[in-house]
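*Asks:* what would the 3D arrangement of this be:
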Amino acid sequence: MAFLSFIVTLHTASAQKDFSAAINSTTSKIEPKCIAWRRQLHENPELGNREFKTAKLIADHLRSLGIDVKEGVAHTGVVGILRGAKPGPVIGLRADMDALPVLEKTGLPFASKIKGTYNGQEVPVMHACGHDTHVAMLMSVAEILAGMKNELAGTVKFVFQPAEEGVQKGEEGGAELMVKEGVMDDPKVDVMFGLHIKSGIEVGKISVRPGGFYAGVSDMKIVVKGKPSHGAYPWNSVDPIVTSAQIINALQTIVSRNVNLTENAGVITVGAINGGNRSNIIPEDVTMLGTIRSLSKEQEAYQIERIKTVVTKTAEAAGASATIEAPYSSHYPVTFNNEALTAKMIPSLQKAVGVQNVVSRPVEMGAEDFSFFGEKVPAVFFNLGAMPKGQDPKKAPPHHTPEFFVDESAMQNGIKAFLFLVTDYMNMNNGKASTKQTLKATK
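*Replies:* This is a model prediction of the structure:
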């Protein structure tokens, strides 16, 4: 909190064009439309790489505003480009579009009844993580900024991203594929801003922190090979199940004994273990799947190296052998908030919700593929509170659950935050603010 309070004293608005009145007025006017879009999207959710109706709604809206539109990016992604009347930076804004295979139990009048296909099986589909609100907010931001086009000193690139929640077997997608397909180019993006609505943070608040914000994540696959035997004669075996149990226990000491928790955080979880098929047969091998999470590239490399040592040497001590693949099938980098950019933009977030309502929170050990954008350009990602006021955060329905719920009044705060980030950054880059002073003070 001291960091946030310190930064606000460094920000200067001298010589900047003040968009505050226009932003507050237009946000209030567009709120009903934003809520209507959100409910339409919530009632008609689509899984990753299959956001066809969502993409059409977005593309049609952007075109109606005179924004240049490119469709089919990373399968179903939509990119809109709004060029202001004056030269300036290119600012990227991102909203993810996909829903989850979850059966909705909110009881809302616009609750989803949609079904889809996930890895070959029919599943219920629900916006159980708030991506419907992200899309509605960015559509609203696009409409407001299009109306301010003649006053904008720069370009805004609206990135509507599919498949943030991951892809189905045999597919690729999400932010990583958008980057591969050149979303950060033509025109080249200078900075990127993104948000995630949060059901456990009170409406009216925004949380943000410089540096690592969401963890980087890799999955791992461990195969332990032993010697099979009849279960009645274990002395004739090299038991891969007992060896796997020893490996699992030993892996927990990496975080508890090797990671300096005062400087960083780490998670190593074995989430699946499979071996054997009868009670009286000691199998030949066991396969385990797990997740590795950290808050820096260096920490991730260290954890993976320690995991490999622990796994192979523990197996060797038991007379077995083990192989490990990490990453196995997926990897998200750390979602990293550029320190200097975060310092400059804190006052913009404070304009949206008030100085006292922009708070610093502990890091998130969940992952976000917005991180792929942040690897290419300076970026800031923040959380938008949407828990009804007065509710106990411990009782708020979590993300990815059937009861997931957000207070729709939070969306106007997200719209304002994006608008202030865009207009303030353009003002700073246009030489109308003391950018050097802000950067120097945060080193």
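
*Asks:* please count neighbours and contacts with C-alpha atoms only from this point.
*Replies:* Noted.

*Asks:* helices of this structure, residue ranges please.
*Replies:* With DSSP state H as the criterion, the chain has helices at 2-8, 20-43, 52-64, 131-147, 174-180, 240-253, 297-317, 339-353, 371-374, 411-427, 435-441.

*Asks:* quick one: buried residues of stretch 421-434?
*Replies:* Residues of stretch 421-434 classed as buried: 421-430, 432-434 (neighbour count, 16 or more other Cα atoms under 10 Å).

*Asks:* go through the helices of the chain and name the closest to P388.
*Replies:* helix 411-427 (12.5 Å; Cα to Cα).

*Asks:* and that closest one, what does it pack onto?
*Replies:* Packing partners of helix 411-427 (3 or more Cα pairs under 8 Å, 6 or more residues apart in numbering; DSSP states H and E): helix 20-43, strand 86-96, helix 131-147, strand 153-161, strand 191-202, helix 339-353.

*Asks:* now the second one, please; I'll put the structures next to each other:
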Amino acid sequence: MYRLRSRLALFISLSLLPAFSASAEALSLNDRALAAAEQLSDKAIAWRHDIHQHPELGNQETRTAALVAAHLSSLGMEVETNVGTTGVVAWLKGGKPGPVVALRADMDALPVKEATALPYASNTRQMYLGNEQDVMHACGHDAHVAILMATAEALAGMRESLPGSVKFIFQPAEEGPSDYVYDGERYFGARQLVAEGVLHDPAVDVIFGLHVTAALPTGMIAYRSGPTMASSGDLHIRVRGKQTHGAQPWDGVDPVLASAQIVTALQGVVSRQTDIMQAPAVVSIGTINGGTRHNIIPDEVTMSGTVRTFNDAVQAQVNERIKNTAEHVAAASGATAEVNIVQNYATTVNDPELTAQMLPTLRRAAWNIAETPLVTGSEDFSYYAKEVPGMFFFLGVTPTDNLGKAAPNHSPGFLVDDQALVTGIKAMTTLTTDYLEHVAQSQ
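*Replies:* I've put the predicted structure just below:
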């Protein structure tokens, strides 16, 4: 590690020379990328603090998008704005022919009231589902944007030496749009951008992305080959019965009893009807609502939950069995059940060949890397990786002395250790240069 730091100090001093001087050109692209990452660390931290203080919900990221677009334009890139909704896409054309690498960062925040007491804490409020809500970067997307902005600057500084091109995708609404209406399919964020052709003109060969996590120490990277993050669907069930007096249940149809039986029966979908040797699965009911008075059996009960698997085909099978189970259990009580499963995210699958190829790069970028277990959280990076080979990895942002005690992602107290940003910049920059050079050398 000390030898690496000494080498980086040399690289940084050399990088202070004009971008394409003979001394700078003598360094490898990888070395130049590592040096640039160190040099841009303070800039990235400043960007993150600014974005953190001014968070924006999905499809409302106008200020963030403007900041990103202005920076990319200043680097001389071709920039397209309002992609999908508020997305920003830029193309850096390298000085030599070669493949196209896409790099993605998500820009949206969450309807969470911040409780960190940071000097740059958010006081922002925005409309969410018809109500004004506090907004916070409680998942670290501010770090993703800052890392990719710095990566863009690092790669722009060596564009003439790049054997290929880079497409930068700053994506809105990874967490979902703020004005979302259930309609059977969620069409937002990555899914929308893919449908609108973000991976074409020029066509993308591979894509890389990262996500910060409070579960890992600062600067550590975790990866997994193959299925990595779960697919997910929002489960909604409406059970209809016949209202009657609670003292005379035989005069009606009790949707409360039918709902209780459905909740119990759904646990058998995974434990008894799903081949979990293919992929793990989870079916959970999170809400159940019905009735207005203690002595009235209501007309209907509604419930909602989540469905998660690590295989899209298994997800489809589980969805169908949920529907079949709910409808038949309700019918046995004389009630009816309407089942609606809104598909949110596909399974995030890291291309095994690409992952194996890029592991040496991650080892150079981080002080430590490890294989992550399956993650039951979901990510719409999955939609990019369904179209082209992709690699998605996790970056630790928690100081070692706070590990295990830090507030998790999506919580009001979630914190990002700024010192992690430089590792993210190194990883994204060197993944790009190493992949481009690998392809160039193999031709």
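
*Asks:* can you pull the TM-score for these?
*Replies:* TM-score of the superposed chains, computed with TM-score structural alignment, normalised by the length of the first structure, equals 0.90; 412 aligned residues with a Cα RMSD of 1.6 Å.

*Asks:* coming back round to it: can you lay out the helices and strands packed on helix 411-427 of the first structure as a markdown table showing mean neighbour count and distance to A318 of the first structure?
*Replies:* What follows is those, written out as a markdown table (neighbours: other Cα atoms under 10 Å; distance: least, Cα to Cα, whole Å):
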| stretch | mean neighbour count | distance to A318 of the first structure |
| --- | --- | --- |
| helix 20-43 | 17 | 53 |
| strand 86-96 | 22 | 47 |
| helix 131-147 | 24 | 48 |
| strand 153-161 | 25 | 48 |
| strand 191-202 | 23 | 45 |
| helix 339-353 | 22 | 47 |
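
*Asks:* in a markdown table, list those along with distance to S237 of the first structure.
*Replies:* What follows is these, written out as a markdown table (distance: least, Cα to Cα, whole Å):
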| stretch | distance to S237 of the first structure |
| --- | --- |
| helix 20-43 | 55 |
| strand 86-96 | 51 |
| helix 131-147 | 51 |
| strand 153-161 | 51 |
| strand 191-202 | 50 |
| helix 339-353 | 55 |
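
*Asks:* between the ones you listed, which one is closest to N49 of the first structure.
*Replies:* strand 153-161 (9.4 Å).

*Asks:* what does the closest one correspond to over in the second structure?
*Replies:* Using TM-score structural alignment, strand 153-161 of the first structure lines up with residues 163-171 of the second structure.

*Asks:* what's that stretch in contact with?
*Replies:* Contacting residues not belonging to stretch 163-171 of the second structure are listed as 65, 68, 86-107, 145, 148, 152, 189-190, 204, 432, 436-437, 440 [Cα atoms under 8 Å, 6 or more residues apart in numbering].

*Asks:* mind redoing it with 6 Å?
*Replies:* 87-94, 96-107, 436 (Cα atoms under 6 Å, 6 or more residues apart in numbering).

*Asks:* that one: how far from the chain's middle?
*Replies:* 18 Å (Cα atoms, centre = their mean, to the nearest Å).

*Asks:* which residues does the aligned partner of M426 of the first structure in the second structure contact?
*Replies:* For M426 of the first structure, the aligned residue in the second structure is L436 (criterion: TM-score structural alignment). Contacts for L436 of the second structure (Cα under 6 Å, 6+ apart) come out as P163.

*Asks:* any idea how far L436 of the second structure is from A356 of the second structure?
*Replies:* Distance of L436 of the second structure to A356 of the second structure, computed by Cα to Cα, to the nearest Å: 16 Å.

*Asks:* now swap in Y345 of the second structure and tell me
*Replies:* 25 Å.

*Asks:* likewise I221 of the second structure?
*Replies:* I221 of the second structure sits 15 Å away from A356 of the second structure, taking Cα to Cα as the criterion.

*Asks:* same question for A36 of the second structure.
*Replies:* 25 Å.

*Asks:* go on, G87 of the second structure?
*Replies:* Distance from G87 of the second structure to A356 of the second structure, by Cα to Cα: 31 Å.

*Asks:* likewise L374 of the second structure?
*Replies:* 17 Å.

*Asks:* cool, and P399 of the second structure?
*Replies:* 28 Å.

*Asks:* show me the residue at the heart of the second structure, geometrically.
*Replies:* Residue closest to the average C-alpha location in the second structure (Cα atoms, centre = their mean): E379, at 4.1 Å.

*Asks:* please pull up the equivalent of that one in the first structure.
*Replies:* So, by TM-score structural alignment, E379 of the second structure is matched to E368.

*Asks:* over to A313 of the second structure?
*Replies:* Checking TM-score structural alignment: A313 of the second structure goes with E298.

*Asks:* its match: neighbour count?
*Replies:* E298 of the first structure sits with 9 neighbouring residues when counted by other Cα atoms under 10 Å.

*Asks:* tell me the contacts of it?
*Replies:* Counting by Cα under 6 Å, 6+ apart, E298 of the first structure has no contacts.

*Asks:* same deal with H230 of the first structure?
*Replies:* 281-282.

*Asks:* need the counterpart of it in the second structure.
*Replies:* H230 of the first structure maps onto H245 in the second structure, by TM-score structural alignment.

*Asks:* what about P234 of the first structure, how many residues close to it?
*Replies:* 15.

*Asks:* ok, now S371 of the first structure?
*Replies:* Other residues lying near S371 of the first structure total 24 when counted by other Cα under 10 Å.

*Asks:* just the one 4 residues further on next, same as before
*Replies:* E375 of the first structure sits with 15 neighbouring residues when counted by other Cα under 10 Å.
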